[in-house]
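S.K.: Have a look; sequence and predicted model below, questions after that.
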Amino acid sequence: MKIALVCKEYSLKKGGLERYTVSLSRELIRAGHEVHVFTNAWQEEPGVIIHHVPMLRFSSPLKNLSFALFSNRALSKMSFNVIHSMERIFYQDIFRVSDGINPVQVLQQYPNFAVRLLKAIGPRRLTLSYLEHRIFVARGCKVIMTNSKLIKGHIIEYYRVAPQKVEVIYNGVNTLRFHPGVKEEYGAAVRSKYGIKENELVLLFISNNFKLKRLQTILKSLALLKKREIKLLVVGNDSKRPYQRWVTENVLDKQVLFLGPKKNIEKYYAASDIFVLPTLYDAFANVCLEAMACGLPVITTRNNGASELIQDGEHGFVLKGQEPDELAKRIEALRFPKARTGMGEKAAKKAKEFNIERHISEVLNLYDQVRGHGYE
């Protein structure tokens, strides 16, 4: 097949959406397909044909609108079996919703009604609303692909899309890279590097958006627990300054380590005992699946699509909200190695079901259905 993938930034150095596009392109090429990527910024990738898409950078609305316009102009000059977009553009065969939808983002991020109303009528949110309306309501795609039932439900609720037009394909994990064996391979060395003792309990938090993923909730839970033998590793590319100040004020300096972004992230799963992500809203945080594959129990919220793979009390815990006391209780329940080991083994077994091969197979099946006009 001749496949077009659309993504503003095509790079492993960015967030989940961008890394997913690179991973997808590699697997599609490995399967023998011709892959074209329409993007504004990129890393070189063997076998991938790159098409530069201009983008006006003066503001977020201009970025989104100009990328949508110029992408469709470029795509219209060529013929493809499938156009698969990760971005909100005017037309695509498949639109992958991986960051949730605008009305729910506004609702979750701005609980105050007056603030929410002001944000909703601001240029950024109006632009996103316009683009989503074009896609979901004005037939801007043949089929919507999303990575959780959570997001499928939101799309149906807010945009009245027919359920059969929304396909849920869960993310896949590379089980050759992420597996329980990493603990033995890297765990001791990483813990030694950061001065972590063998008897200390290590929590891991990974995100490039500390506010959205609620790092503050974890810090407050540590303050409630008042146990110095617990360490928190914070990995990701976001400003640590406001959080570092709070950590110092609450005498948690020796417990919280801000490590910045890391390339070999499997080494940090290996050094940890529990993965914690009390996110406010996440279509499907792939770090949860990676952590499970490495044998870690996962604590996250029901507002994370990845929680659909976690049976509460079996593979970790699913929080009802972002309250520090609820999180503190769940961390306390996993203090003892026996409890963590049992959950971790079950989590790894569950994650193995959602390998990258399964994901690619389901994506290719969707491509075949689109080509066969199954979603006209």
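M.R.: Nice, thanks for sending it over.

S.K.: From now on I want contacts and neighbour counts done on CA atoms only, so please keep to that.
M.R.: Noted.

S.K.: From Gln216, how far out is Glu184?
M.R.: Distance of Glu184 to Gln216, given as Cα to Cα, to the nearest Å: 31 Å.

S.K.: Settle it for me: which of these two has more neighbours?
M.R.: When Glu184 is set against Gln216 and neighbours are counted by other Cα atoms under 10 Å, the residue ahead is Gln216, at 19 against 11.

S.K.: any idea how far that one lies from Pro261?
M.R.: Distance from Gln216 to Pro261, counting by Cα to Cα: 18 Å.

S.K.: next one: Tyr194
M.R.: Spatial separation of Tyr194 from Pro261 under the definition Cα to Cα is 15 Å.

S.K.: Same question for Tyr91.
M.R.: 34 Å.

S.K.: Those two: which is more packed in?
M.R.: Using other Cα under 10 Å, the more surrounded residue of Tyr91 and Pro261 is Tyr91, with 24 against 16.

S.K.: got the contact list for that one?
M.R.: When contacts are counted by Cα atoms under 8 Å, 6 or more residues apart in numbering, Tyr91 is found next to Asn72, Ile135, Gly140, Cys141.

S.K.: Next, format those residues as a markdown table and append distance to Glu290, secondary structure and neighbour count.
M.R.: Below are those laid out as a markdown table (distance: Cα to Cα, whole Å; DSSP: H, G, I helix; E, B strand; the rest coil; neighbours: other Cα atoms under 10 Å):
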| residue | distance to Glu290 | secondary structure | neighbour count |
| --- | --- | --- | --- |
| Asn72 | 34 | helix | 18 |
| Ile135 | 31 | helix | 23 |
| Gly140 | 33 | coil | 21 |
| Cys141 | 30 | strand | 23 |
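
S.K.: Second structure for comparison follows:
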Amino acid sequence: MRKITFVRRQYSPFGGGERYLQTLKDEIQKRGFDTEILHLEQPKWMPSWIKFPYYDHQACTVKADRFYFSLDRLSCLDIFNAGGGTHKAFLKTKGFSLNPLHPVYLWMEKRTFENARHIISVSRFVKEEIVSIYHIPPEKISVVYNGIEIEPYEETAYQAARKHIKERFGLRDDTITFLFVGSGFKRKGGEEFLRTLSKIRKPFQAFMVGKEKNLRYYKALAEELNISENVTFAGPQKDPRDFYYVSDIFLFPTHYEPFGNVILEAMNFKNLVITTKQCGAGEILNNEFLMENPKDYGIIELIESYMDDSERLKDEKEKNYRNVQQYSMENNADRTLDIIASLMKAER
């Protein structure tokens, strides 16, 4: 049986892709398969727009009989996991750019989709994108939703989280708390998060967690919208668990998110979750919790109705906790392994 090789361009101990591949590797190895992670680094002096074609050459040269699985755009993959969606669609959210990397990405992306034996899409939303933009046959693409390490909800941990956030950030008692988690606020809807909150006519507190290079803009916007006393910019957090625990409503008005593990994480910690139809993970939510777009402020009526009814809010939070149990890393690995096994079987 061929060795399953998870290919990654560079190793980062904080990278979400690395954590996912390591967990997937471990889960598949538990099931008796021979696995490895292959990191291929490029010379630091090399310009970025050359590094990617060079990386493709490196990976394809050493492939031999390995079964290649990757989140990276490479032209010799057995399975490509399109966890980042399509770069072509992503560019539409950025506007005009002279970055020489973009045409290289697009060239690599086209080759990747066309050459991969099979493609895993993290949402129906991304699958439709791939079919529409690159004319890939739908039968070549399987939808496998992401999984997370499901954690049991513990009352003692909840109380400890409230104590921690109260002491460090001034968490208020008996006030509905909103949460936003994401680095790079523009694409993930940081501005729309603040503008939505500014239209709510009831008391609230909110936390924005994540790295943002233009943080001054968002702080100034909160001031301009007269909600600065209600919003805390908590910055990047290595472990945002305590924020999820103390939050009631996770509001994520993203412009483009192929999946969005933060949705699963918020559900795991009993949050009511609201996002946009441009977020892949929104497919697992009821339609009433989906904004048509990041500026769909009509959602405020729904938000305020839950703020007015604590029992209804509690029921929805509990429902999300129950529903997220099926989106475990174990289930993701099982579904992924089914696809790997079917491709290997076809080789015999």
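M.R.: Received the coordinates, thanks. Just so we're clear, the structure is a prediction, and the values are computed from it rather than from any experiment.

S.K.: Let me see the TM-score of these two.
M.R.: The pair, once superposed, lands on a TM-score of 0.90 when counted by TM-score structural alignment, normalised by the length of the second structure; 344 aligned residues with a Cα RMSD of 2.4 Å.

S.K.: Identify, from the contacts of Tyr91 of the first structure, the entry nearest to Met1 of the first structure.
M.R.: When the contacts of Tyr91 of the first structure are compared for distance to Met1 of the first structure (Cα to Cα), Cys141 wins out at 18.8 Å.

S.K.: Leaving out sequence neighbours, find the closest residue to the aligned partner of that closest one in the second structure.
M.R.: In the second structure, the position corresponding to Cys141 of the first structure is occupied by Ala116, as judged by TM-score structural alignment. When the adjacent residues along the chain are set aside, Ala116 of the second structure lies closest to Leu77, with 5.0 Å between them (Cα to Cα, 6 or more residues apart in numbering).

S.K.: same thing with Lys220 of the first structure?
M.R.: Closest residue in space to Lys220 of the first structure, ignoring its immediate chain neighbours: Pro324 at 5.7 Å, by Cα to Cα, 6+ apart.

S.K.: how close does that neighbour get to Asp238 of the first structure?
M.R.: As it turns out, when the distance is counted by Cα to Cα, Pro324 of the first structure lies 21 Å from Asp238 of the first structure.

S.K.: So which of those two has more stuff around it?
M.R.: Neighbour count, other Cα under 10 Å: between Pro324 of the first structure and Asp238, Pro324 has more, with 20 against 13.

S.K.: Would you mind confirming that that one makes contact with Leu215?
M.R.: No. Checked against Cα atoms under 8 Å, the pair Pro324 of the first structure and Leu215 is beyond contact range at 10.5 Å.

S.K.: any chance you could map the strands in the stretch 201-350 of the first structure?
M.R.: Across the stretch 201-350 of the first structure, reading from the start of the chain, the strands by DSSP state E, counting those that start in this stretch fall at 201-206, 230-235, 256-260, 274-277, 298-301, 316-319.

S.K.: Name the nearest residue to the residue nearest in space to the middle of the first structure, sequence neighbours excluded.
M.R.: Geometric centre of the first structure, nearest residue: Ala285, 3.4 Å, by Cα atoms, centre = their mean. Using Cα to Cα, 6+ apart and skipping residues adjacent in sequence, the residue nearest Ala285 of the first structure is Ala306, 5.9 Å away.

S.K.: Test my guess that that neighbour contacts Thr279.
M.R.: No. At 10.8 Å, Ala306 of the first structure does not count as touching Thr279 under the criterion of Cα under 8 Å.

S.K.: dump the residue contacts of the aligned partner of Leu289 of the first structure in the second structure.
M.R.: In the second structure, the residue equivalent to Leu289 of the first structure is Leu264, according to TM-score structural alignment. Contacts for Leu264 of the second structure were tallied using Cα under 8 Å, 6+ apart; they are Gly147, Ile148, Ala281, Val324, Tyr327.

S.K.: Could you single out the nearest of those to Ile200 of the second structure?
M.R.: Of the contacts of Leu264 of the second structure, the one sitting nearest to Ile200 of the second structure (Cα to Cα) turns out to be Ala281, at 24.9 Å.

S.K.: what's the matching residue for that closest one over in the first structure?
M.R.: Using TM-score structural alignment, the equivalent of Ala281 of the second structure in the first structure is Ala306.

S.K.: From Asn355 of the first structure, how far off is its match?
M.R.: When Cα to Cα is applied, the distance between Ala306 of the first structure and Asn355 of the first structure equals 14 Å.
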